[in-house]
Every structure is written in structure tokens, then in C-alpha cells.
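**Q** generate a structure from the sequence data that follows.
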Amino acid sequence: MSKYEVLPQQLIHEGTLSGDNFFAPAPADEKEILKTHDADYWHRLKNLELSNQEIRRTGFPLTRELVDREIIIAQGTIDCTKFSLQHGIALNIAGGTHHAFTDRGEGFCLLNDMALAANYLLNNQLVKKILIIDLDVHQGNGTAQIFQHDPRVFTFSMHGANNYPLHKEKSDLDIALPDHTDDKSYLILLDRHLKELMNNERPDFIFYQSGVDVLATDKLGRLALTREGCKKRDKFVLNIARQTKTPIVVSMGGGYSPDFRDIIEAHANTYRLAQEIFF
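**A** A predicted model of the protein is given here:
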């Protein structure tokens, strides 16, 4: 059973959330997808016509079920923007597909949910300036490429310097961390840069990619954060959104620790903090 099934069960079981706190999105409309992704890429993706090389780059066998899943995840993050504007915060139990480019998929990502949702907000004139905070251990290369020429979206990625992807795109702000970066070093850097960004950019909406592959236990991560350090990271981001009254949408991102409990607990902490800080 995947973390996407276990996580909501855990949150309901412990009483952090109830079933009423969850929603099931419909598939995203094609017109929304085409406001972010290249028409040729989308046509070939939905018709399962990607080349073998393109499929290998995504890391998944290409199936109808996979494409349908990505479309639903994308709409989930779009729907989250509406809940966030109303309540201050909303979270997608999946999402964070930050390796999807305008014209291709990479690294287990086919459609970029945060980019689709950001463009939904901008195209409907619901916000003017968006900050994307990407704290997954892997650089948000697809997100950086999508918004490289759009001053309305500031992309901030804090990631492992020596981790995937080998070729990094240029975010508006990239903080590349050395292997074995610990809690203290990580949190000092995050505090300094995020406070500066909030003061300088003054966003009226935030997307937060909260991958837990920064944990020392993660088999792909190469950083050295503890579970408590990861929780402090989330608390800092959520607190700054709450204090500045900036609506925030959180997508879960990656997590690959061999012990499944490390993944579930780290993700669950994000939800626990959201409930504590916002409600």
C-alpha cells in the first residue's frame, strides 16, 4: 500500500483530520493543461505515443492509468488553490511533480501540478505574484523552465547540489546544498533566504513543495536532516505564510526512506502543523 493511501488513513485514525477534510478531484480540463504544457507533448502523452526515450526519462512505463492519475493530481492542486484562498491553506496528498517541463516529462513527473495551478490563478486574475518554494531534495527543474520568463512567478529551489537532476535549470533563486547538510545548517539558510524573499517579492500566493527526501534516512537524498528538522522546516514555511496572511498550497513531493514509517511520519507532520497553525 502506497503512502498516498496510508497517509490519509493515518491522519484520520489519529484524529488530526476527518473524512470531511478530504476531497476527490475530477480530471483536469484539457484547456487548463494546454495553458502550461506544449500541445504536441500533451497530444502524444494522452494518446500514449511518447517515444521509448521519452518514456525512459519519466521513469515509469507509460499507461492510461498513469496519465489519468497525473491529470487528477493536477486538478487536485488547482482545486487546492480555491480552498486556500478561502481558508488560508490546502494540501494535495500527492503532487509536487516539479520535474515536468513544458514539453516533456522527467523523474516520475508527467504534468507539473504546481505550474498548472499557478497559471490557473494568474489567468483568472486571482493573484498577481506567486512564490514557489521547492524544498524537495531534487531541484525543481521543470518548474524553473516553465516560469523562466514570467516575472509574476518567483521560483525558489533549495536542493542537494550533487543530486538529480545532473543538469540543473536556473530558478530565480537556487540554493545548492552539499551532501550531509544537517538540521542546523539547513534551517539557518532557509530562515535567511525565505525571509528575504517574502520581504522583497511580497507574493500574494505561495506554492510549497514539501518533499521529505531531505531526511538522512532517505535512500536517494544525500542530506542529513532528522525527522524533527524536517518538521521545523515545514513549521517555518507554514508560519511565515500564516503570519503574512499569504494563502499557501502544499504538494507532498518525494520521500524514499527504506522504513515506510519515516516517510509517513514526516508527511503526517506537515498536516499536523497545518491543522495546528491555521485552524
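**Q** okay, CA-based contacts and neighbour counts for the rest of this
**A** OK.
**Q** what are the boundaries of the strands in the stretch 101-250 of the chain?
**A** Using DSSP state E, counting those that start in this stretch, the strands of the stretch 101-250 of the chain run over residues 130-134, 153-160, 173-177, 205-209, 248-251.
**Q** so which of the ones you listed is the most packed in?
**A** Comparing the strands of the stretch 101-250 of the chain by mean neighbour count (mean count of other CA atoms under 10 Å), strand 248-251 comes out on top with a mean of 28.
**Q** give the buried residues for whatever helix or strand comes next after that one.
**A** Scanning forward in sequence from strand 248-251 by DSSP states H and E, the next helix or strand is helix 260-278. Neighbour counts using 16 or more other CA atoms under 10 Å place 262-274 of helix 260-278 among the buried residues.
**Q** ok, so of those, who is nearest Y4?
**A** I264 (9.2 Å; CA to CA).
**Q** now the closest one, nearest residue through space, not along the chain?
**A** Distance criterion CA to CA, 6 or more residues apart in numbering; nearest residue to I264, sequence neighbours excluded, is L7 at 6.0 Å.
**Q** run this one through as well so I can compare:
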Amino acid sequence: MIIHHSRFAMRYTDYGIGIPVRDDRADRTFQALCGHSTVGARVAAWHYSEPLPEITAEDLLRAHDAAYVRAFLSDAPEAALMESYELLDEQGRYNRYDPAKAVRPLRELATTALGHVAGTAACAELALEHGFCHFLGGGMHHAMRSRGRGFCPLNDVVVAARRLQAQGRARRVWIIDTDAHKGDGTAEITLGDKSILCLSIHMAQGWPLDCTPLDSAGNLRRQFYPSDVDIPIPAGGEAHYLPALEHGLDLLEQLSAGQRPDLALVVGGADPFELDELPSSAPLRLSLEQMRERDLLVYRFLAGRGVPQAWVMAGGYGRESWRVYAQFLTQVLGERGG
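**A** Next comes the predicted model:
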């Protein structure tokens, strides 16, 4: 199943935000699938367009603290959004932000972000029913317990996992994060939670790991909190990426001690792609073929073990990022017969 709702597009320029996310990456992926000679003919079988679940404060509180949830759900979420999208620099000046160019109020981004949380929650539910689902959105893996960061106001991945656990529909969950940037928010929120095991394969250097691990007081900075399996890839290490990921998946399975998870949430960022346009993704440059092999490696690892899998988009910046999702989904939908 594929979840696609154009109304949840993050049209950052509408808010005066200059982040290089193409507003149409989800739409172009969906159009490519619909236009495919065989997959497109079965669109009614794989496209989910029903209403998404309502995300409540109770859902958010399973991942975020009460003060942050209150601020985010209030009538004035602007301060939380400014921090999430890094719209102020250290001197308090606007960063990649010009409110004079905005045609929509910034607070509307809070509603859009909640829509992405709902999409990921629906994706997880459908994965349990059908074995596979991909949401063309979501993946806000940098949001931490008490704040958003890295373009991520809410951690939809953890919210979705714990929502299913609270409903009694899942006990053990894996989160497999292949975005170029470490899934630091997910690691921070789930630290010590043995019911959710996290793997993150990411750039060894650069944001969010572009500072010393310890702060001035000698405490470990939150972005360095460990995932259960961390796979840092050094600059120039593209040839080792796929073997390292395969080994990491084996380690994740070993950590599960023979207990198959009820669900895997896959944060399938397109930003390791060599044509990605976000400067902070530059140290990792996988070819389109390597991206295809990455996604199929994860997909087949989970499918071979009978683990339901819910995929979300996460990072992907620039005019070519849609190709990463389209090639993967074309193949998976073809293999699954729509």
C-alpha cells in the first residue's frame, strides 16, 4: 500500500523558508508509479486515500514531554517551529527565513506536521494488515523529547511505534534509519526502551555530529546518544556502505535474541543520493543503483523474516530525490502484484 496526500506537502517557500526541499517529490513519485505500464494499471489496489487517524495529545505524549506538546498544540506554536526549522542563528538573526516572502502564517506548519504524524501512524497500521506500506511523507527523526530540530517538529516514527504498542497491536518494534543524518532524536527518545530497537546508518562526520561529543560540563550531547546499532560511514566510504548495512541488520537481529519484531519502521531518506542538493549531505554520495540496492536489501531482509514493514520518506533534497523512491516502489509493487 502507498499513502499519498498532496495536501501534506511541506511547501516551505509559502512560509518564507529557504530549505531546498522540492515540494513535488511526493507528487512526482506518485505520478511515476501511476504512469508505469504495469504498476499504474493497478493503482486502485495499492493507493490508500482514506482519511488518516486523528493524532491526539496523548499520542504525542508517548514520545514528547508535556511542556513541548502544550506549546506545539497551542494557538502560538511559532517559537517551537522556529527552533525545529532552525530559522534563527546563534545571534538571533533570521536563518534561511524571510517572513516578508511568506504567503501563509508559520503556525500552519504545525497542522502540516501533525498530518505527517497521522500519515506515519496510518502507514504502520496498514503494514500490520498488508505486510508492506510506504507513506510518501514523514520521517521526522531528529525531533527529540523536549524540542524539534533539523526540520523535524515531531518524531512521527516513535509516536507511531508507541501508538501501536499502546493499542496492544505491537510489542516489539524495529526502527531502521537509512537517512544520511544520524537518527539522533529517535535514539534519544527510545534510549533504554528495550521494546524498540533502533539501527541508524549515517555519515560519520557532519551535522548533527559536527561538534564535540561532550558539552562544557562533560555531559554527552543528546545527538550522540547511541542507537542500538550505529553504523557511521566516513567520507569516501561509499564502497563499504552496503556490506556495513548488511552486517548491521544481522546485529539488529542478534540483539533481538530470536524474538521477531511485530513491525519494522524504515526511515528511508533519499539524501545519501549523489545528486542530493542539501550541503550537509555532501559527505555521502551513493549512486542511484546503490540507493536501489540499499532499499531492496532492507526490504528483502524484513520480508524474508516475515516482518511487516512501514516506510517513510525522511530526507531528500533537490529536483532528483523522487527517483530514489520511485525506483524502489516500482520494483516492490511489481513484485507484490500491486
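**Q** circling back: where does the equivalent of the residue nearest to I264 of structure 1 over in structure 2 land in three-state SS?
**A** Structural correspondence for L7 of structure 1 with respect to structure 2 (TM-score structural alignment): T29. The three-state label given to T29 of structure 2 by DSSP: H, G, I helix; E, B strand; the rest coil is helix.
**Q** which residues sit in contact with the closest residue to A76 of structure 2 other than its chain neighbours?
**A** Leaving aside its sequence neighbours, A76 of structure 2 sits nearest to R107 (CA to CA, 6+ apart; 6.8 Å). Listed by CA atoms under 8 Å, 6 or more residues apart in numbering, the contact set of R107 of structure 2 reads 75-78, 81.
**Q** residue in structure 1 paired with R107 of structure 2?
**A** In structure 1, R107 of structure 2 lands on R64 (TM-score structural alignment).
**Q** can you give me every residue that contacts L215 of structure 1?
**A** L215 of structure 1 makes contact with 221, 223-227, 230, 257, according to CA under 8 Å, 6+ apart.
**Q** spatially nearest residue to whatever residue of structure 2 lines up with it, not counting backbone neighbours?
**A** Matched by TM-score structural alignment, L215 of structure 1 corresponds to F273 in structure 2. Spatial nearest neighbour of F273 of structure 2, excluding adjacent residues (CA to CA, 6+ apart): L286 at 4.9 Å.
**Q** excluding residues flanking it in the chain, which one is nearest the residue mapped onto D65 of structure 2 from structure 1?
**A** Under the alignment by TM-score structural alignment, D65 of structure 2 pairs with D38 in structure 1. Computed as CA to CA, 6+ apart, the closest residue to D38 of structure 1 that is not its neighbour in sequence is D103, at 5.1 Å.
**Q** tally of neighbours for the aligned partner of the one you found in structure 2?
**A** Under the alignment (TM-score structural alignment), D103 of structure 1 pairs with S146 of structure 2. By the criterion of other CA atoms under 10 Å, S146 of structure 2 has 16 neighbours.
**Q** then K245 of structure 1?
**A** K245 of structure 1 has 12 nearby residues by other CA under 10 Å.
**Q** that one and K129 of structure 1, how far apart?
**A** The gap separating K245 of structure 1 from K129 of structure 1 is 14 Å, by CA to CA, to the nearest Å.
**Q** ok, N119 of structure 1 next?
**A** Separation of N119 of structure 1 from K129 of structure 1 (CA to CA): 11 Å.
**Q** the two - which one has more neighbours?
**A** Taking neighbours as other CA under 10 Å, N119 of structure 1 and K129 compare with N119 leading, 22 against 18.
**Q** find the residue at the geometric middle of structure 2.
**A** Nearest to the geometric centre of structure 2 sits G139, at 1.7 Å (CA atoms, centre = their mean).
**Q** hang on, the earlier thing: lining up the contacts of R107 of structure 2 with structure 1, which overlap?
**A** Mapping these onto structure 1 (both residues aligned by TM-score structural alignment, their matches' CA atoms under 8 Å) leaves D75 still in contact.
**Q** inside helices: which ones of the contacts of R107 of structure 2?
**A** If you go by DSSP state H, the contacts of R107 of structure 2 have 78, 81 in helices.
**Q** ok, of the contacts of R107 of structure 2, which come out buried?
**A** By neighbour count, with 16+ other CA under 10 Å, the contacts of R107 of structure 2 hold 77-78, 81 as buried.
**Q** the alignment partner in structure 2 of Y256 of structure 1: how many residues sit nearby?
**A** Using TM-score structural alignment, the equivalent of Y256 of structure 1 in structure 2 is Y317. For Y317 of structure 2, the tally of surrounding residues (other CA under 10 Å) stands at 25.
**Q** let me know the distance separating Y317 of structure 2 from D24 of structure 2.
**A** For Y317 of structure 2, the distance to D24 of structure 2 - CA to CA - is 11 Å.
**Q** and the helices in structure 1, which stretches?
**A** Under the criterion DSSP H, helices of structure 1 are mapped to 3-13, 30-33, 39-46, 52-58, 64-87, 113-123, 141-146, 183-201, 227-243, 260-278.
**Q** quick one: buried residues of the second one?
**A** What that stands for is helix 30-33 of structure 1. 32-33.
**Q** average offset of it relative to structure 2?
**A** Averaged over the aligned pairs, helix 30-33 of structure 1 sits 1.8 Å from structure 2 after superposition, using mean CA distance after the TM-score superposition for structure 1.
**Q** D182 of structure 1 touches E228, doesn't it?
**A** No - counting by CA atoms under 8 Å, D182 of structure 1 stays clear of E228, with 11.3 Å between them.
**Q** mind listing what whatever residue of structure 1 lines up with the residue nearest to F273 of structure 2 touches?
**A** Counting by TM-score structural alignment, L286 of structure 2 corresponds to L225 in structure 1. By CA under 8 Å, 6+ apart, the contact list for L225 of structure 1 reads 181-183, 186, 214-216.
**Q** out of the residues you listed, which two sit at the greatest distance?
**A** Maximum pairwise distance in the contacts of L225 of structure 1, criterion CA to CA, is 12.4 Å, between Y186 and A216.
**Q** in structure 2, what sits opposite D134 of structure 1 in the alignment?
**A** Using TM-score structural alignment, D134 of structure 1 pairs with D177 in structure 2.
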